[in-house]
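Peer 1: how would this look folded up:
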Amino acid sequence: MYFAALLARTEDGWEASDTELDDVETLSDLMDLARDASVDEDTVLVFIEQEDAWFGVIRVDGEEDPRIYVSDASAAARSSYGEILLTDELLGREPEAEDEIAALEELVDLDGTEDGEPDGTGGARHSVPAPAAGTIDAIDPDDDPDAVPAGPIGELGILADLGMSEKELLTLRTDALVEIADALGAAEVLETVR
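Peer 2: This is a model prediction of the structure:
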């Protein structure tokens, strides 16, 4: 069960609205929703919570890049909405590195034949050649570049100037969004959309 909401800061306090994520496929889609809810390009917080598993906070301040915090990256990685938040940059990966590696592997053929050409055994070659020492395939399988770390990831100070310290954010588990809203002075408005 997911819950998602937007909190937009105004000069009169916070305004809350629930958020339908059915049409959200990318982080850009989520940013568009946040910016549409913004009043005078002020701060907007997007909350996403999967019951008892993980929560995420995305902060958008005007046209600046979004700031993201996810409470448990490995749990979020198993969620379609969590995957939206776990960008290559947040995970410390080169953007689309796996696509480049796959393309290079397709181009390189270690025995000099192209896919489908006879390999001297009387048949077409369909299997992947054994990795040669020093190639990308020879990387230790324990060093999985696609592995997602367990635990929190992102910007710990995302809410520090709004009333919630890094330490407080790290201690949140269940009902995290209620506690965050309470620290921001927005508990009542969040409760109206919950």
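Peer 1: Only C-alpha atoms from now on, for both contacts and neighbour counts.
Peer 2: OK.
Peer 1: Residues contacting the helix or strand harbouring Phe47, please?
Peer 2: Here Phe47, judged by DSSP states H and E, is contained in strand 43-50. Counting by Cα atoms under 8 Å, 6 or more residues apart in numbering, the neighbours of strand 43-50 from elsewhere in the structure are 1-9, 34-35, 37-38, 55-62, 177.
Peer 1: Which ones among these map onto helices?
Peer 2: With helices defined by DSSP state H, the entries of those inside them are Ala34, Arg35, Ala37, Leu177.
Peer 1: Name all residues that make contact with the last one.
Peer 2: Yep, that's Leu177 we're talking about. Counting by Cα under 8 Å, 6+ apart, Leu177 touches Phe47, Glu49, Phe55.
Peer 1: circling back to that earlier point, can you say which of the contacts of strand 43-50 are buried?
Peer 2: When neighbours are counted using 16 or more other Cα atoms under 10 Å, the contacts of strand 43-50 contain these buried positions: 3-9, 34-35, 37-38, 55-62, 177.
Peer 1: To check against the first, give me the structure of this:
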Amino acid sequence: MAYFTAVLTPDGPGEGRTWQTIDVDLEAGSPDELGDALRGAVDDDSPVLAVLEREDEWFALVRTDGSLDVRVFVSDAVAAADSAYAPLFAELPTASENPGSPRDDDGDEGDDTDDEDDEGQDAARPEPVVAEDVWAGDPELVADLGCPAAVLLRLSGSGADPSAATVEVAELLGFADVLESLR
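Peer 2: Below is the predicted model:
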């Protein structure tokens, strides 16, 4: 399976900004190592965004803004753990460790322990099957640029094609044409 990578930076703030590609070798490494490479690619404190995809498995976004820490989001941390980029995702907080992650209807984070009240439920009614959240990192990393966390979470949980997911993100941020030209 193939990887697709692109590194972009906006040429200005706001809705009318355009994005330019940057030639950066995205070697596997720690977030700090990749952040240094991204920061070194621009002369100012502009945001730099790396888009990574593993065909049919996952997508990831890596962002740095000047001297700020690098931020990472990966749609499927389990699948990405077996990739060449595994060191980048190794220490990211998972969905269950992340404050504000989706919760089940009773307000807890999916604790499967049986409560005494559960024993009297109708045994004929099947329990709904809910896919476990497998994303990791910072779902807010591009919210200020126009892609809310809810969109990243939906795209990571939907089982969507990673390239379709990154195109949707790119459309919201305004670089879909640039991204498609790199494919």
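Peer 1: what's the TM between chain one and chain two?
Peer 2: Aligned and superposed, the two chains score 0.66 in TM-score terms (TM-score structural alignment, normalised by the length of structure 2); 136 aligned residues with a Cα RMSD of 2.1 Å.
Peer 1: Pick out the most distant pair among the ones in helices among the contacts of strand 43-50 of structure 1.
Peer 2: When those are compared pair by pair using Cα to Cα, the two farthest from each other are Arg35 and Leu177, 20.2 Å apart.
Peer 1: before we move on, the earlier item: could the contacts of Leu177 of structure 1 be laid out in TSV, adding distance to Ala97 of structure 1?
Peer 2: Rendered in TSV, the data for the contacts of Leu177 of structure 1 read as follows (distance: Cα to Cα, whole Å):
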residue	distance to Ala97 of structure 1
Phe47	29
Glu49	29
Phe55	27
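Peer 1: Which of those residues sits closest to Ser17 of structure 1?
Peer 2: The shortest gap between Ser17 of structure 1 and any of the contacts of Leu177 of structure 1 belongs to Phe47, at 10.5 Å (Cα to Cα).
Peer 1: From Thr87 of structure 1, how far out is that closest one?
Peer 2: 17 Å (Cα to Cα, to the nearest Å).
Peer 1: the more surrounded of those two?
Peer 2: A side-by-side neighbour count of Phe47 of structure 1 and Thr87, using other Cα atoms under 10 Å, places Phe47 first with 22 against 15.
Peer 1: Against Trp54 of structure 1, how distant is the more buried one?
Peer 2: Plainly put, Phe47 of structure 1 is 11 Å away from Trp54 of structure 1 if you go by Cα to Cα.
Peer 1: And Glu64 of structure 1, what's its match in structure 2?
Peer 2: Residue-level alignment of Glu64 of structure 1 against structure 2, with TM-score structural alignment as criterion, gives Leu68.
Peer 1: And the strands in structure 2?
Peer 2: Taking DSSP state E to define them, one finds strands in structure 2 at 3-10, 19-21, 47-54, 58-65, 71-74, 136-137.
Peer 1: Nearest to Glu97 of structure 2, out of the ones you listed?
Peer 2: Ranking the strands of structure 2 by their distance to Glu97 of structure 2 (criterion: Cα to Cα) puts strand 136-137 first, at 8.8 Å.
Peer 1: Output the contacting helices and strands for the closest one.
Peer 2: strand 71-74 (3 or more Cα pairs under 8 Å, 6 or more residues apart in numbering; DSSP states H and E).
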